[in-house]
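>>> mind looking at a prediction? Sequence and model below.
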Amino acid sequence: MIDFVAVFIFFFSVIDPIGTVPVFMAVTSSYSEKAKRKIAVRAVLIAALILLFFVVVGEPMLKAIGIPLPAFEIAGGIVLFLFALTMIFGESKPEQEVKMISSETEAAVFPLAIPSIASPGAILAAVLQTENAKFSIVEQVQVTAMMLVVLAIVLVLLLSSTFVHRLIGSAGASLISRVMGLILSAVAVSSVLSGITTYFNL
């Protein structure tokens, strides 16, 4: 049995649903409410398919190219840590990803689905949290379910984005994004230590 709260917080940190709201509002500012709903659903669906893909084939893909999972865990932890640092000290997720908007027709895919929802951190989390050597099939299903719960929260927040943004504002979203970065940095260090311990059989 997994720690549902810990897994939920982990995925909530790397996906950062609240930080996606300002990005969504900037992307869809010129769209009707009906079009906004379609973009929200499409973006979350695409992100879910991407993350599910890595849940299923992420580890076999690593084995096929000869990369041991502990090495990926260490590398993933380092990447997550750097990603967390950019969330804390650099431009926050909303500020950074709003600048990526280039084409309205691609809005649901980029920057909403990737990298706002299915971020590099979320993809790494999907692989590391479903490691076959550490987690049973039942536990992997539970982890995947918690990931989908977070994605469902993303969808709810996007569909009610106007209210959420009015409630917390851009500054609030930026603050929450930085707090999530702090939590993520601790998770990243834990991942590196776990990978080192496993690799060297400490």
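Thanks, I have the structure now. Residues are numbered from 1 along each chain as shown.
>>> only C-alpha atoms for contact and neighbour calcs from this point on.
Fine.
>>> so what does the longest helix seen in the chain touch, helix or strand wise?
When the chain is parsed with DSSP state H, its longest helix is helix 161-199. Judged by 3 or more Cα pairs under 8 Å, 6 or more residues apart in numbering; DSSP states H and E, helix 161-199 is in contact with helix 4-15, helix 17-27, helix 69-89, helix 93-98.
>>> if you set the cut-off to 6 Å instead, what comes out?
In terms of contacts (3 or more Cα pairs under 6 Å, 6 or more residues apart in numbering; DSSP states H and E), helix 161-199 is packed against helix 17-27, helix 69-89.
>>> report the buried residues of the longest one.
Within helix 69-89, the residues that qualify as buried by neighbour count (16 or more other Cα atoms under 10 Å) are 69-70, 72-88.
>>> now swap in the shortest one and tell me
Residues of helix 17-27 classed as buried: 17-25, 27 (neighbour count, 16+ other Cα under 10 Å).
>>> then stretch 118-129?
118-129.
>>> what does stretch 172-182 give?
For stretch 172-182, using 16+ other Cα under 10 Å, the buried residues are 173-182.
>>> and that stretch, how far out from the chain middle?
14 Å (Cα atoms, centre = their mean, to the nearest Å).
>>> check it against this one:
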Amino acid sequence: MYILCIFNLNTITMLSSFSFQQAISAFLILFGIIDITGSIPIILNLKARGKTIHPMRATLISFALLLVFFYAGELMLQLFDIDIESFAIAGGLVLFIMAIEMLLDIEIFKYKGPSDEATIIPLVFPLVAGPAAFTTLLTLRSTFDSVNILTGLSLNMIYVFFVLSATNVIQRILGKSGIYIVRKFFAIILLAISVEVIISNIYGLTNNC
């Protein structure tokens, strides 16, 4: 009975803290950071190389990782004595390798697991639940109420599932030539983003020293 009362009180507190404006703001910020739309060429490239992607599994695992990091991210990094800049640089290096693969039509990252799938790496990490999304969630905690951040995050995960489920349709619309052109264009964009992530966080590390 006591636990039920606490649960009800927490629920009422969360509902009273809900702000439509904050939820939309959190959604838009995370939408720009996760940018699953911009990752479509990468996803199509993975499928063209015979990689298997499971939309529902990718969405649920990404959501779970983001939730864990939202509540325990700082503690986890402190536990392993890793600062957020180093974590972001690691993710930036993975993005850099992926951009080089797309740009030069080579395969550096090779997954030898069952079904040769790419659901966990690189789709879940670092494309959806990457360093940028992790650091953004930690930043939003200092500005918005948790219920509004979680609402924005949930809406983003619904959109992620929709995009991952529709990649086959997008592939048919673009065709092989269209996919090739889009892949090369976004390879340059992804390369620039990865370099920016790496350099900015190296700068942050040097300032902290």
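Arrived safely. What you see is a predicted model; the values in this text were computed from it and never measured.
>>> just to revisit the earlier point, out of the helices and strands packed on helix 161-199 of the first structure, the one nearest Val154 of the first structure is which?
For these, the distance to Val154 of the first structure is smallest for helix 17-27, at 4.8 Å, taking Cα to Cα.
>>> just after that closest one, pick out the following helix or strand.
Per DSSP states H and E, the first helix or strand lying C-terminal to helix 17-27 of the first structure is helix 33-64.
>>> that next one versus helix 69-89: what angle between them?
With axes from the mean of the first three to the mean of the last three Cα atoms, to 10 degrees as the basis, helix 33-64 of the first structure and helix 69-89 are set at 140 degrees to each other.
>>> enumerate every residue touching the residue nearest the centre of the second structure.
Centrality entry for the second structure: nearest residue to the mean C-alpha point is Val128, 2.1 Å, by Cα atoms, centre = their mean. By Cα atoms under 6 Å, 6 or more residues apart in numbering, the contact set of Val128 of the second structure is Ile34.
>>> ok, Ser161 of the first structure - contacts?
Val21.
>>> if we ignore the residues flanking it in sequence, what's nearest the equivalent of Ile34 of the second structure over in the first structure?
Matched by TM-score structural alignment, Ile34 of the second structure corresponds to Phe11 in the first structure. Nearest residue to Phe11 of the first structure, sequence neighbours excluded (Cα to Cα, 6 or more residues apart in numbering): Met147, at 6.2 Å.
>>> just say helix, strand or coil for that neighbour.
At Met147 of the first structure the chain is in helix, as set by DSSP: H, G, I helix; E, B strand; the rest coil.
>>> what's the neighbour count on it?
When neighbours are defined as other Cα atoms under 10 Å, Met147 of the first structure has 26 of them.
>>> now Val164 of the first structure
When neighbours are defined as other Cα under 10 Å, Val164 of the first structure has 17 of them.
>>> which position in the second structure pairs with it?
Taking TM-score structural alignment, the alignment pairs Val164 of the first structure with Leu174 from the second structure.
>>> picking up where we left off before, looking at the buried residues of helix 17-27 of the first structure, which one is closest to Ala152 of the first structure?
Nearest member of these to Ala152 of the first structure, counting by Cα to Cα, is Pro17, at 9.5 Å.
>>> so that closest one touches Ala152, yeah?
No. Taking Cα atoms under 6 Å as the definition, Pro17 of the first structure is not a contact partner of Ala152, at 9.5 Å.
>>> follow-up on the earlier one: the longest helix of the first structure vs helix 33-64, what angle?
10 degrees.
>>> which residues belonging to stretch 132-150 of the first structure are considered buried?
135, 139-140, 142-144, 146-148, 150.
>>> now, which of these sits nearest Leu159 of the first structure?
Val150 (14.3 Å).
>>> so what touches stretch 100-119 of the second structure?
Under the contact criterion Cα under 6 Å, 6+ apart, stretch 100-119 of the second structure has outside partners 51-53, 58, 184, 187.
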